[in-house]
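Visitor: Sequence first, then the predicted structure:
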Amino acid sequence: MQYRIIGSTMPAVETILNRGESMYTQSGGMAWMSQGVEMTTSTKGGVLKGLGRKMFAGESMFMATYTAVMDNATVAFASTVAGEIVPIDLAQHQGLICQKGAFLCATPGVQMNMTFTKKFSAGLFGGEGFILQQAVGNGLLFLEIDGDRVEKTLAPGEVLYVDTGNLVAFDPTVQYEIQMIKGVKNIFFGGEGLFNTKLTGPGKVILQTQNFNEFASRILAMMPRS
């Protein structure tokens, strides 16, 4: 399988498949495809796994798989907001923990499983739900980044505080928890909410410069009200 990233502001990844090669995405995630591609839809892992994805991770219950029945067939998957598409070779990782909404598409060797944060408070107050997604296996995974990508490599014990909406993914070796902001003035007048996400190394962290939830809230606040 080969691929190319098309565009910059609203990118898409176009995959070039030979006979028998496949890509899968959430139902409705395909942007365009050539002739010589067959689509099948399933819960990918069973009904219970599909329901869990829908209820907890906010993803589609069904996954669509696109399989080439001829060489040089193409299937493209586009981002939903302005940003980047980042390819991840899972053969170079021991899995990857992703926030919901980061998954765009993957080759069949990649499995997307739900995973709980180690501390319930991290999910309860993190703003993104206490269910994350863990990508495991071998193959290519494509992540959707809102805004620009920022990568950090944390040394053992090194700490990084992040707004949850700016967090995309991190290595399983990175510890993830939520801490309350200290100081009454900071809480009420700092404009950053009550909590920050604390990431402790070692491991790689992928961030995004746009917090889409915050952006959507600002747009909603400017909408006329009857």
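Guide: Cool, got the structure.
Visitor: For the rest of this, base every contact and every neighbour count on C-alpha atoms.
Guide: Fine.
Visitor: top helix in this structure by residue count?
Guide: Ordering each helix of the chain by length in residues (DSSP state H) puts helix 212-222 first.
Visitor: list the buried ones in that helix?
Guide: For helix 212-222, a neighbour-count test (16 or more other C-alpha atoms under 10 Å) marks Phe212 as buried.
Visitor: Comparison target below:
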Amino acid sequence: MEYRIFGEDLPAVSIKLNAGESIYTQSGGMAWMDGGITMDTNVKGGLMKGIGRMFSGESLFMATYTATKPESEIVFASTFPGKIIPLEVDGGHKYICQKSAFLCGTPGVDLGIEFTKRFSAGAFGGEGFILQRISGQGMVFLEAAGSVVRRELAPGEVIKVDTGNVVGFQEGVRYEIETVKGFKNIFFGGEGLFLTRLTGPGTVWLQTITMQNFAGRLIPFLPTAGN
């Protein structure tokens, strides 16, 4: 399997599969493909696992694409302006990601759900109580909004992130929510009441845009019933 990510603010990933190789995505995630690729739609992993994926922002049904000819191309496009992150899952690490981060992955990659371990993180962390858990072995491609920064946190190293700017992190990074301190900071700082606190060791991916802020910018320009 070979891949190429192209496009700037509206990226896509082109994947070339050899005969017998497969890749899967949520229902409706494919942009275009060569004629030498077959499609099989199913509830990957069973009904209960499919229902869990729905709570993490994906579809109940997943589509698996398999090449019947060598050098068969299939393209998956990002659903919003941002970046596509290629990630090789080696079986030794698991990754926790924001809802709807998963774009596509090879069959050996397992897409599950992760419940936040602390009530504060689920209630105020911007992503809710259910996140995506990526494990197994193979290649996976993630969607992120805006530009992406990868940080390697040392043991005990802390980074504080505005709500919703976390794309994902290695399992083992501690994910907590803390209250912004100071009356003036809360009411006039523009960051709200809470920040996400990530503590190393492990890898963290951050995005410069949140979908909530992006949508908020568009709302004033959307037509209303009276206009």
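Guide: Looks like it arrived, so ask away. What you are looking at is a predicted structure, and each value in this text was computed from that prediction instead of being measured.
Visitor: about what we covered before: not counting the longest helix of the first structure itself, show me its contacts.
Guide: In this structure, residues lying in contact with helix 212-222 of the first structure by C-alpha atoms under 8 Å, 6 or more residues apart in numbering are 146, 165.
Visitor: Now that helix on the second structure. Mean distance?
Guide: On superposition with the second structure, the mean distance recorded for helix 212-222 of the first structure (mean C-alpha distance after the TM-score superposition for the first structure) is 1.7 Å.
Visitor: Tell me how many other residues crowd Gln92 of the second structure.
Guide: Check again: residue 92 of the second structure is Gly, not Gln. Neighbour count for Gly92 of the second structure, taken as other C-alpha atoms under 10 Å: 8.
Visitor: Give me the distance between it and Val158 of the second structure.
Guide: Going from Gly92 of the second structure to Val158 of the second structure by C-alpha to C-alpha, to the nearest Å gives 23 Å.
Visitor: shouldn't Ile84 of the second structure be in contact with Ser78?
Guide: Yes - taking contacts as C-alpha atoms under 8 Å, Ile84 of the second structure lies within contact range of Ser78: 7.1 Å.
Visitor: anything in contact with each of the two?
Guide: Jointly contacting Ile84 of the second structure and Ser78 under the rule C-alpha under 8 Å, 6+ apart are 11-12, 143.
Visitor: For those, which single residue is the most surrounded?
Guide: Highest neighbour count within these: Glu143, with 27 neighbours (other C-alpha under 10 Å).
Visitor: Make sure that one is actually in contact with Leu87.
Guide: No - counting by C-alpha under 8 Å, Glu143 of the second structure does not reach Leu87; the two are 11.0 Å apart.
Visitor: wait, Lys118 of the first structure sits on Pro172?
Guide: No - contact criterion C-alpha under 8 Å: Lys118 of the first structure and Pro172 do not qualify, at 11.2 Å.
Visitor: the more surrounded of these two?
Guide: Taking other C-alpha under 10 Å, Lys118 of the first structure and Pro172 do not tie; Pro172 has more neighbours (20 against 12).
Visitor: wait, doesn't that one sit right on Ile97?
Guide: Yes - counting by C-alpha under 8 Å, Pro172 of the first structure touches Ile97, with 6.2 Å between them.
Visitor: In space, not sequence, find me the middle residue of the first structure.
Guide: Note on the first structure: the residue nearest the mean C-alpha position is Ala102, at 1.4 Å, using C-alpha atoms, centre = their mean.
Visitor: ok, that residue - contacts?
Guide: 143-145, 168-169.
Visitor: do the same with Lys204 of the first structure
Guide: Going by C-alpha under 8 Å, 6+ apart, Lys204 of the first structure touches 151-154, 170-171, 174.
Visitor: same thing with Tyr3 of the first structure?
Guide: Residues near Tyr3 of the first structure by C-alpha under 8 Å, 6+ apart: 13-16.
Visitor: I'd like the distance between it and Val110 of the first structure.
Guide: Tyr3 of the first structure is 16 Å from Val110 of the first structure, by C-alpha to C-alpha.
Visitor: Also Lys204 of the first structure?
Guide: As judged by C-alpha to C-alpha, Lys204 of the first structure and Val110 of the first structure stand 19 Å apart.
Visitor: got it, and Glu158 of the first structure?
Guide: The spacing between Glu158 of the first structure and Val110 of the first structure, counted by C-alpha to C-alpha, is 29 Å.
Visitor: These two: which is more packed in?
Guide: Neighbour count, other C-alpha under 10 Å: between Glu158 of the first structure and Val110, Val110 has more, with 22 against 13.
Visitor: can you tell me how far the more buried one sits from Thr200 of the first structure?
Guide: The value you get for Val110 of the first structure to Thr200 of the first structure, if C-alpha to C-alpha is used, is 26 Å.
Visitor: With Met30 of the first structure instead?
Guide: In this view, Met30 of the first structure and Thr200 of the first structure are 36 Å apart by C-alpha to C-alpha.
Visitor: ditto for Thr9 of the first structure
Guide: Note on Thr9 of the first structure: its distance to Thr200 of the first structure, by C-alpha to C-alpha, is 32 Å.
Visitor: Show me which of the two is the more surrounded one.
Guide: Set Thr9 of the first structure next to Thr200 and count neighbours by other C-alpha under 10 Å: Thr200 wins out with 20 against 13.
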